[in-house]
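Colleague: Only the shape, not the letters, is given here:
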């Protein structure tokens, strides 16, 4: 599909949007509304996962998991979808990150009870677990969602997280602290380059050619980089965001760069604090202890090595800073529920199944 036709494709109302528009218009006329609800087929509503609060046992999710949009055993990290216009507002959260981009028009969100109004070019990032609603009730507006798996984000975008900017700070607070930044909004206005980047990602997903997942991951990195380059200082943060928590991320940046051989005393000297104060400050701004964060960083790197290399378990243990392989194996099993060898074998089997499925897909 060509760039000039993708917006026309997205602008057309899909069957769900047509249904929701009828529902929305009927609800505005009290006399006709009861008759309209009685005319609906409850079985049709349930089978098509349509959100109609008046229909008993209809689709009314409170939280969306990865299984709603991603293949669980797939390494797929991102998924793009159009927000269905006229969808009734309903309070929900997700276990993944969500990017909401207003391609054209307007929409309104309620994020943890705070009203956020968005217009053309606005980009909103939502943290996992944040409760929100979204309202878009006209034919002309177009809202595109980018869903980013939390479970694979750290591995795929590890290099991005090592940069000191507002976006990496946003992701790091969700990944490594208990004091999350609920959302962040960038105002990009009528930036045609940002718009084109988003539409090209949508086309890449629709065409689903070989290496599409890797290409999409890199396209998203470029999309974020261009937003930062042009609009890093044109943002909205929640009124309650604690700037001290964001400043505290400097400790996590440092730990990510030196996790192999770092000590609490080394980090304290780097930031000109005492070791006890550094330890207490980390716990205060992240909700986790120094040891918990360090272990999390090391095991994440071990996970990546197990998935992508044939390096021995003892070498991986040494690579991430554990001189005793048995200690590493115990920690890994405690966190992942299986040993490093079993994890590697299970991941290899998943990849073989995925490759077989791709090879059997008709061209």
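Modeller: Structure received. None of the values given here were measured: they were computed from a predicted structure.

Colleague: For the rest of this, base every contact and every neighbour count on C-alpha atoms.
Modeller: OK.

Colleague: Nearest residue to residue 150 in space, please, no chain neighbours.
Modeller: Nearest residue to residue 150, sequence neighbours excluded (Cα to Cα, 6 or more residues apart in numbering): residue 96, at 4.9 Å.

Colleague: list the buried ones in stretch 70-83?
Modeller: Of the residues in stretch 70-83, 70, 75, 76, 77, 78, 79, 80, 82, 83 count as buried by neighbour count, 16 or more other Cα atoms under 10 Å.

Colleague: from the chain's centre, how far out does it sit?
Modeller: The chain centroid and the centroid of stretch 70-83 are separated by 10 Å under Cα atoms, centre = their mean, to the nearest Å.

Colleague: which residues sit against it?
Modeller: Stretch 70-83 has contacts (Cα atoms under 8 Å, 6 or more residues apart in numbering) with 10, 66, 69, 142-149, 152-153, 156, 201-202, 205, 213, 216-217, 350-351, 354.

Colleague: distance between the ends of it?
Modeller: Terminal residues of stretch 70-83 lie 17 Å apart, using Cα to Cα, to the nearest Å.

Colleague: Going by neighbour count, which residues in stretch 79-95 are buried?
Modeller: Neighbour-count burial for stretch 79-95 [16+ other Cα under 10 Å]: 79-80, 82-88, 90-95.

Colleague: Just the ones of the residues you listed in strands?
Modeller: Among the buried residues of stretch 79-95, DSSP state E puts 79, 80, 82, 93, 94 in strands.

Colleague: how far away is the last one from residue 286?
Modeller: Put plainly, it is residue 94. Look at residue 94 and residue 286: by Cα to Cα, they are 21 Å apart.

Colleague: need the strands for the chain, in chain order.
Modeller: Under DSSP E, the chain gives strands at 63-64, 78-82, 93-94, 97-104, 106-111, 114-119, 122-126, 132-135, 142-148, 183-187, 235-236.

Colleague: adding another structure so you can compare the two:
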């Protein structure tokens, strides 16, 4: 049966059955585990017993540059998908892993540092972490329920990519790279899907299937995962297009301001006008145009200087001042660097042409 056909059958359940399952799942996830009770009392991180056994037996085998390295053999003893609730009330130290990981913010919010970048997830959001990524967590509160979905490399390659093979995009490329044994990168994707009802529905079905039975049916979860990833791909694509349109508009506005106010403009002033952080705006301009703010500003000044040399009787000092340079010698050097000739040579050539 295809994933779509399977899903159509599942959505046929009554609203009462759906509500009962969601209530049971919610109650289960909010109930404190033994580790959570210990962490709430002590405030210190307590390693899950099943992971602790592996660490004790392995010695330093599961360490990378002094940090914990979470390997596939720790989690996938009963199948190629492993789901676990992140234990609340204590910080989680920096660790690496050898599998693809999805963090789903079921309830509340969390703050984590991923490969040196601070990421805040809100309810309904998902972050996808590649093999080799490193991250740490700040302590979760009572209402902060974070679900970790761990996938073996083989699962991505054989079960998921088959469904996404026709879908070209950032997410598909991410999964293709993650499925390659030789590939380990500290990349990640964040999906702001709190308002996406399809993503929430797929995640709830996956969690109900995993926690609803004594032994979860992993094959059923395999049917849901491609549906989840296809919806994430569509969400990411739409969000990226929206961001690109916004970026284009911002850069267009920035260029218009540079063209108008180049005499006195600074990056700080431009950022203030557009309502952006100075460094962020500078990086955006560089990314979208290939030039820095300083290069664009100087180019605009040199264009106007060239125009004044050809079509005005301004002196060199007046032109220098007109374009925003108080130091005439600096103007001369900048002009020659841009046009390959001095201002005097440009003006002289123009006069000879007019004779």
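Modeller: Perfect, thanks for sending it. Everything numeric in this text was worked out from a predicted model, so none of it was measured.

Colleague: returning to what we had before: can you flag the buried ones in the contacts of stretch 70-83 of the first structure?
Modeller: Applying 16+ other Cα under 10 Å to the contacts of stretch 70-83 of the first structure, the neighbour count classes 10, 66, 142-149, 152-153, 156, 201-202, 205, 213, 216-217, 350-351 as buried.

Colleague: Tell me the counterpart of the residue nearest to residue 150 of the first structure in the second structure.
Modeller: When the second structure is aligned by TM-score structural alignment, the residue opposite residue 96 of the first structure is residue 99.

Colleague: quick one: its match and residue 130 touch, right?
Modeller: Yes: using Cα atoms under 8 Å, residue 99 of the second structure is in contact with residue 130, at 7.2 Å.

Colleague: Compare the strands of the first structure and report which one is nearest to residue 307 of the first structure.
Modeller: Residue 307 of the first structure lies closest to strand 78-82 among the strands of the first structure, at 18.7 Å (Cα to Cα).

Colleague: Average offset of that closest one relative to the second structure?
Modeller: Strand 78-82 of the first structure, aligned to the second structure and superposed, deviates on average by 1.3 Å (mean Cα distance after the TM-score superposition for the first structure).

Colleague: whereabouts in the second structure does that strand align?
Modeller: Residue span in the second structure matched to strand 78-82 of the first structure, by TM-score structural alignment: 81-85.

Colleague: just curious, which of the buried residues of stretch 70-83 of the first structure is nearest to residue 340 of the first structure?
Modeller: Closest approach between the buried residues of stretch 70-83 of the first structure and residue 340 of the first structure, by Cα to Cα: residue 75, at 18.2 Å.

Colleague: so where do the helices sit in the stretch 251-363 of the first structure?
Modeller: For the stretch 251-363 of the first structure, the helices defined by DSSP state H, counting those that start in this stretch cover 264-270, 275-286, 290-308, 313-319, 325-336, 340-359.

Colleague: name the helices or strands packed onto whatever helix or strand residue 306 of the second structure lives in?
Modeller: Here residue 306 of the second structure sits within helix 293-311, counting by DSSP states H and E. If contacts are counted by 3 or more Cα pairs under 8 Å, 6 or more residues apart in numbering; DSSP states H and E, helix 293-311 of the second structure sits against helix 218-261, helix 278-289, helix 316-322, helix 328-339, helix 343-354.

Colleague: Need those in JSON lines (columns: distance to residue 115 of the second structure).
Modeller: Shown next, in JSON lines, are those (distance: least, Cα to Cα, whole Å):
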{"stretch": "helix 218-261", "distance to residue 115 of the second structure": "21"}
{"stretch": "helix 278-289", "distance to residue 115 of the second structure": "19"}
{"stretch": "helix 316-322", "distance to residue 115 of the second structure": "47"}
{"stretch": "helix 328-339", "distance to residue 115 of the second structure": "40"}
{"stretch": "helix 343-354", "distance to residue 115 of the second structure": "50"}
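
Colleague: Can you say which of those helices is nearest to residue 19 of the second structure?
Modeller: Closest among these, using Cα to Cα: helix 218-261, at 19.5 Å.

Colleague: ok so, going back, so the residue nearest to residue 150 of the first structure is in contact with residue 149, correct?
Modeller: Yes: when contacts are counted by Cα under 8 Å, residue 96 of the first structure is listed as touching residue 149 (4.8 Å).

Colleague: what residues are shared contacts of these two?
Modeller: residue 66.

Colleague: re earlier: please identify the deepest-packed of the helices and strands packed on helix 293-311 of the second structure.
Modeller: Sort these by mean neighbour count, taking mean count of other Cα atoms under 10 Å, and helix 316-322 sits at the top with a mean of 18.

Colleague: residues contacting the equivalent of residue 205 of the second structure over in the first structure?
Modeller: Residue pairing (TM-score structural alignment): residue 205 of the second structure is matched to residue 200 of the first structure. Contact analysis of residue 200 of the first structure by Cα under 8 Å, 6+ apart lists residue 3.

Colleague: Could you measure from residue 200 of the first structure over to residue 76 of the first structure?
Modeller: Taken as Cα to Cα, the span from residue 200 of the first structure to residue 76 of the first structure is 18 Å.

Colleague: Grab the nearest non-local neighbour of residue 11 of the first structure.
Modeller: Here the residue nearest residue 11 of the first structure, using Cα to Cα, 6+ apart, is residue 142, at 6.9 Å.

Colleague: Tell me the counterpart of that neighbour in the second structure.
Modeller: Match for residue 142 of the first structure (TM-score structural alignment): residue 145.

Colleague: circling back: which members of the buried residues of stretch 70-83 of the first structure define the maximum pairwise distance?
Modeller: Maximum distance among the buried residues of stretch 70-83 of the first structure (Cα to Cα): 23.8 Å, for 75 and 83.

Colleague: What is the distance between stretch 96-105 of the first structure and the centre of its chain?
Modeller: Between the centre of stretch 96-105 of the first structure and the centre of its host chain there is 11 Å, according to Cα atoms, centre = their mean.

Colleague: can you check stretch 32-44 of the first structure too?
Modeller: With Cα atoms, centre = their mean, you get 36 Å for stretch 32-44 of the first structure.

Colleague: In contact with the spatially closest residue to residue 95 of the first structure that is not a sequence neighbour, which residues?
Modeller: Excluding the flanking residues, the one nearest residue 95 of the first structure by Cα to Cα, 6+ apart is residue 128, at 4.7 Å. If a contact means Cα under 8 Å, 6+ apart, then residue 128 of the first structure has 93, 94, 95, 96, 97, 98, 150, 174 as its contacts.
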